[in-house]
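Student: My questions concern the predicted model and sequence given below.
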Amino acid sequence: MDDERLRRWRLVMGGGEADGTGHRLGGADLGMDGALAAVYEGREGRGGGLGASAPRVARWLGDIRTYFPAPVVQVMQRDAIERLDLTRLLLEPEMLEAVEPDVHLVGTLIALNRVMPDRARESARAVVRSVVAELERRLAQRTRAAVTGALDRAARTRRPKRVADINWNRTIHSNLGNYLPETGTVVPERLVGHARRQRAVGREVVLCVDQSGSMASSVVYASVFGAVLASMRSLKTSLVVFDTAVADLTDRLHDPVELLFGTQLGGGTDVNRAVAYCQGLLTRPAESLFILISDLYEGGVREEMLRRVNAMTRAGVQVVVLLALSDEGAPSYDRENAAALAAMGVPAFACTPDAFPGLMAAAIERRDLGRWAEVNLSAPGGGAGP
């Protein structure tokens, strides 16, 4: 037991002979220790680091996949890219074929898109395609089910025009107070039904996504959700990305991979300009849903941005502000702008991808989104919303 305890401490501490345990590693433990040291000791010079050698990085990528499970591999890859400045090596096709794909890697690749050599571009697309396919598999069905159910509930009417439109179970439940025991009947004073389904668009949805560098994961998830929503005929979906300029990528929603490579991560932020553009897309305000995904650090005209959002809500648009659409929770964000939005009834909070279908349903049904976030999100955006 003492030897095993020393072995574990030696792996935790690292540092070779200077770790203080006196325990020598061998076999797989030695390989695992070397893989960790290459990233987490390289900067201080105590370990070997990965340097700029593509073959060495390739061997390291193989080693960590041998020693660690996929979630740990993804964390180590991300740390290696950030700590050791390996972004240049990601432009090599051999490197892209060796890495474990995840959302963070996709964010890095689309940020490098403008400087990526042609020989690496197809490998990068393959990585992005595999991650997008996995996200669609995980999220698409739940999103369609949640949105379809919300649209049906929103179409419910107290005045069904035809007998076939009456929801008898709900009608009976709503009129139980009118039960006549002597006749064994319920008098239906209030009818509950569904409006007959129309082929026409039920809602207009505009996703407006901040593509500054800190929002990389949000851009990836928003692109996938945008493609899913665009596939539903009951919605008219637009997707707009912005930094200091605005780009309408709606025509790429049929292919989220092409959409992602149409973004350009980095640069400044002009939220006001983006909101102004999106205002022009909303032709039926009372039946529209505007989702702004941004950390709200405004480089444009703040007062005008707030006035535009206020005008939207007064016109009947359901406005949702997400500080992030990612697995990491609330990022750094402009608390003053978030508080100003909350004061006009537009709470701002971070949302995980798994919670987004429920958020869409709540927004379509015009429920209290602040209350919804308190109940369904473990870490809303602090005082910026719920």
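Tutor: Sure thing, it's come through.
Student: all contacts plus neighbour counts: C-alpha atoms, from now on.
Tutor: OK.
Student: show me the contacts for L282.
Tutor: 204, 206, 288 (Cα atoms under 8 Å, 6 or more residues apart in numbering).
Student: Please apply the same query to R83.
Tutor: By Cα under 8 Å, 6+ apart, the contact set of R83 is 39, 43.
Student: next one: V201
Tutor: 233-236.
Student: Reformat these as CSV; add secondary structure, distance to R196 and neighbour count.
Tutor: CSV is the format used below for those (DSSP: H, G, I helix; E, B strand; the rest coil; distance: Cα to Cα, whole Å; neighbours: other Cα atoms under 10 Å):
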residue, secondary structure, distance to R196, neighbour count
R233, coil, 16, 13
S234, coil, 13, 19
L235, strand, 17, 19
K236, strand, 19, 17
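Student: Got another one to weigh against that:
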Amino acid sequence: MDETMGRRQIIYWRMLAAMFGQQEQAPNLEKLAHETVAELGMPGLLLRPDISTDNFLQRFPEYFDEMDLKLGEPGEPLRRAVIASHLLLNSFGPFTQQETVTAAQYSQWLRTVEFLERALGYEKGSLRGQGPGASVSPEHGRAMPSPEICLATRELEQSLIDRMRLAELLQDRQLARQLTPSIGLVEQLLRQKGNISGVALEEAKRLIRTYVAELAEILRLEVQRAPAGKIDRSVPPRRTARNLDVKRTVWRNLPNYDPESRKLLVDQLYFKPHGRKKLPMDLIVVADQSGSMVNAMVHCTILASIFASLPHVTAHLIAFDTRILDLTPHIHDPFEVLIRTELGGGTMINNALQFAREKIREPRRTALVLITDFYEGGSDQELLGTINSLVQSGVHFFPVGAVTSSGYFSVNQWFRTKLKEMGRPILTGTPQKLIRDLKQFIVI
């Protein structure tokens, strides 16, 4: 190993030690790294994780171009290693692990990530999921495949937002516009919407509306792609070329075959039935407002608005904690529904189901979606009895625990077992299963 390679390794090992707060455990690395930087004639501030890239460039503007590593071009490898370690340390180092994060710190972090994107050859915003990533050829030694570093950056940003004084950030429109809408951010905004006003509230609503619109488009496509219910053969098929049943037409007309002319005389055409009776249907969505249910509530609120747009579907939307809120007048606007919810509080599930029961006109033409973790504030036995009576009456009951495919989600194990025995297992995972089941019931 030549001396340059050895010193580069020292720089990177020292960066890892600093990133995890272990400098005191590796004093020799710290000393050698500072000696290397001094020999290169570079400022020692590059090794300090508490100095942001922006602050460094304010003092040493001549390093602006050098921050763009241009990995494909020849250059001093040791200098590039020092710059790279600075960018990585400021993007993922000790500052990002603080208990609280200010809006100013978040803004500085965004700027550092922009420099990191330039250094790695990415489009601006691509590491945070806001733009297409530009590839970098393997021979240039990219330290981490782009999907991994993108995922790490996005997860870190969400963690920073979780620890940040969000109201302070939202007051700055320019900074707020750099936030990436996500379910975690939506949950925080819904929790804090009662404590913010003015510009901050406007930006909060914009972020929620953006996320809802993006998710609605995805779910609308999922609804279109999901298989529909059984074909109703009592509905006459449309007599179009596309629906022609060639096999059946040939088979039924075989008696008309003329051997001399070797022609099949067709006196009747047969068509494939595709019809499905669109009977009037009722959809009732009952959503737990507790904070742990935000993901499921957002998805199901949007799904309710999609199905409610069908002319033969009458939809109701009910939110609850210890109180009951009928949001049916706003069901066509998921954003308005979410803004009107109040996260937190207890859960009186049975009361909400009793309220929903009053909306049922014809049980066999009613789908009831209950979104909750099934931790009932009242009697578990009474709640189970209510669910059983709904199922026995013919209501199509869909219990939803979570519609997210990642992370651990807690659902009352007693209800998980009992509802499975009843033939109504609690749905957890991606929303595709719920969409498929609803579409089997509600003809589109």
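Tutor: Received it, and whenever you're ready, just let me know what you need. These numbers come from a predicted model, not from an experiment.
Student: Let me see the TM-score of these two.
Tutor: For this chain pair, the superposition-based TM-score is 0.76 by TM-score structural alignment, normalised by the length of the first structure; 346 aligned residues with a Cα RMSD of 3.6 Å.
Student: Who wins on neighbours among the contacts of L282 of the first structure?
Tutor: When the contacts of L282 of the first structure are compared by neighbour count (other Cα atoms under 10 Å), S288 ends up highest, at 26 neighbours.
Student: What's that one aligned with over in the second structure?
Tutor: Alignment note (TM-score structural alignment): S288 of the first structure maps to T366 of the second structure.
Student: cool, M215 of the first structure as well?
Tutor: So M215 of the first structure corresponds to M293, using TM-score structural alignment.
Student: List the contacts of that match.
Tutor: Counting by Cα under 8 Å, 6+ apart, M293 of the second structure makes contact with 371-373, 401-402.
Student: Then A213 of the second structure?
Tutor: Neighbour list for A213 of the second structure: empty [criterion: Cα under 8 Å, 6+ apart].
Student: gap between it and F374 of the second structure?
Tutor: 29 Å (Cα to Cα, to the nearest Å).
Student: Could you do I208 of the second structure as well?
Tutor: Using Cα to Cα, we find I208 of the second structure at a distance of 27 Å from F374 of the second structure.
Student: W109 of the second structure too?
Tutor: 40 Å.
Student: Could you do L32 of the second structure as well?
Tutor: Relative to F374 of the second structure, L32 of the second structure is positioned 58 Å away (Cα to Cα).
Student: out of the two, which sits in the busier spot?
Tutor: Counting neighbours by other Cα under 10 Å for L32 of the second structure and for F374 shows that F374 has the greater number, 25 against 15.
Student: still on that earlier bit, excluding its backbone neighbours, what's nearest the match of S288 of the first structure?
Tutor: Once flanking residues are discounted, T366 of the second structure sits nearest to D282: 4.6 Å by Cα to Cα, 6 or more residues apart in numbering.
Student: element containing the aligned partner of the one you found in the first structure?
Tutor: The equivalent of D282 of the second structure in the first structure is E204 (alignment by TM-score structural alignment). Here E204 of the first structure is covered by strand 203-210, with elements defined by DSSP states H and E.
Student: Counting by contacts, list what the helix or strand just after that strand packs against.
Tutor: Remark: after strand 203-210 of the first structure, the chain's next helix or strand is helix 216-230, criterion DSSP H and E. Where contact means 3 or more Cα pairs under 8 Å, 6 or more residues apart in numbering; DSSP states H and E, helix 216-230 of the first structure is packed against helix 103-111, helix 118-154, strand 203-210, strand 235-242, helix 256-261, strand 318-325.
Student: who touches helix 216-230 of the first structure?
Tutor: Contacting residues not belonging to helix 216-230 of the first structure are listed as 103-104, 106-108, 132, 135-136, 139-140, 143-144, 207, 209-211, 235-239, 253-256, 259-260, 265, 293, 324-326, 353 [Cα under 8 Å, 6+ apart].
Student: Emit the PyMOL select command for whichever of those are buried.
Tutor: Buried members of the contacts of helix 216-230 of the first structure, identified by 16 or more other Cα atoms under 10 Å, are gathered into one PyMOL selection as follows:
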select buried, resi 103+106+107+108+132+135+136+139+140+143+144+207+209+210+211+235+236+237+238+239+253+256+259+260+265+293+324+325+326+353
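Student: give the contact list for the aligned partner of L89 of the second structure in the first structure.
Tutor: Taking TM-score structural alignment, the alignment pairs L89 of the second structure with D33 from the first structure. Residues near D33 of the first structure by Cα under 8 Å, 6+ apart: 11, 14.
Student: tell me which element D33 of the first structure is part of?
Tutor: D33 of the first structure is located in helix 27-40, with elements delineated by DSSP H and E.
Student: buried residues in the helix or strand that that helix is followed by?
Tutor: Next in sequence after helix 27-40 of the first structure, counting helices and strands by DSSP H and E, comes helix 54-67. Across helix 54-67 of the first structure, burial judged by 16+ other Cα under 10 Å covers 54, 57-58, 60-65, 67.
Student: What is the nearest of those residues to G358 of the first structure?
Tutor: Among the buried residues of helix 54-67 of the first structure, R65 lies closest to G358 of the first structure (Cα to Cα), at 35.0 Å.
Student: for stretch 239-247 of the first structure, how far is the first residue from the last?
Tutor: Start and end residues of stretch 239-247 of the first structure are separated by 9 Å (Cα to Cα).
Student: which residue numbers in the second structure go with it?
Tutor: Using TM-score structural alignment, stretch 239-247 of the first structure corresponds to residues 317-325 of the second structure.
Student: Name the residues that touch the matching stretch?
Tutor: Around stretch 317-325 of the second structure, the neighbours that count as contacts under Cα under 8 Å, 6+ apart are 284-290, 301, 304, 326-328, 331, 341, 344-349, 352, 356.
Student: Buried ones among those?
Tutor: Buried residues within those, counting neighbours by 16+ other Cα under 10 Å: 284-290, 301, 304, 326-328, 331, 341, 344, 346-349, 352, 356.
Student: From R59 of the first structure, how far out is the closest residue to Y179 of the first structure other than its chain neighbours?
Tutor: Taking Cα to Cα, 6+ apart, and ignoring the residues beside it in sequence, Y179 of the first structure has V186 as its nearest neighbour in space, at 4.2 Å. In this structure, V186 of the first structure and R59 of the first structure are 75 Å apart, going by Cα to Cα.
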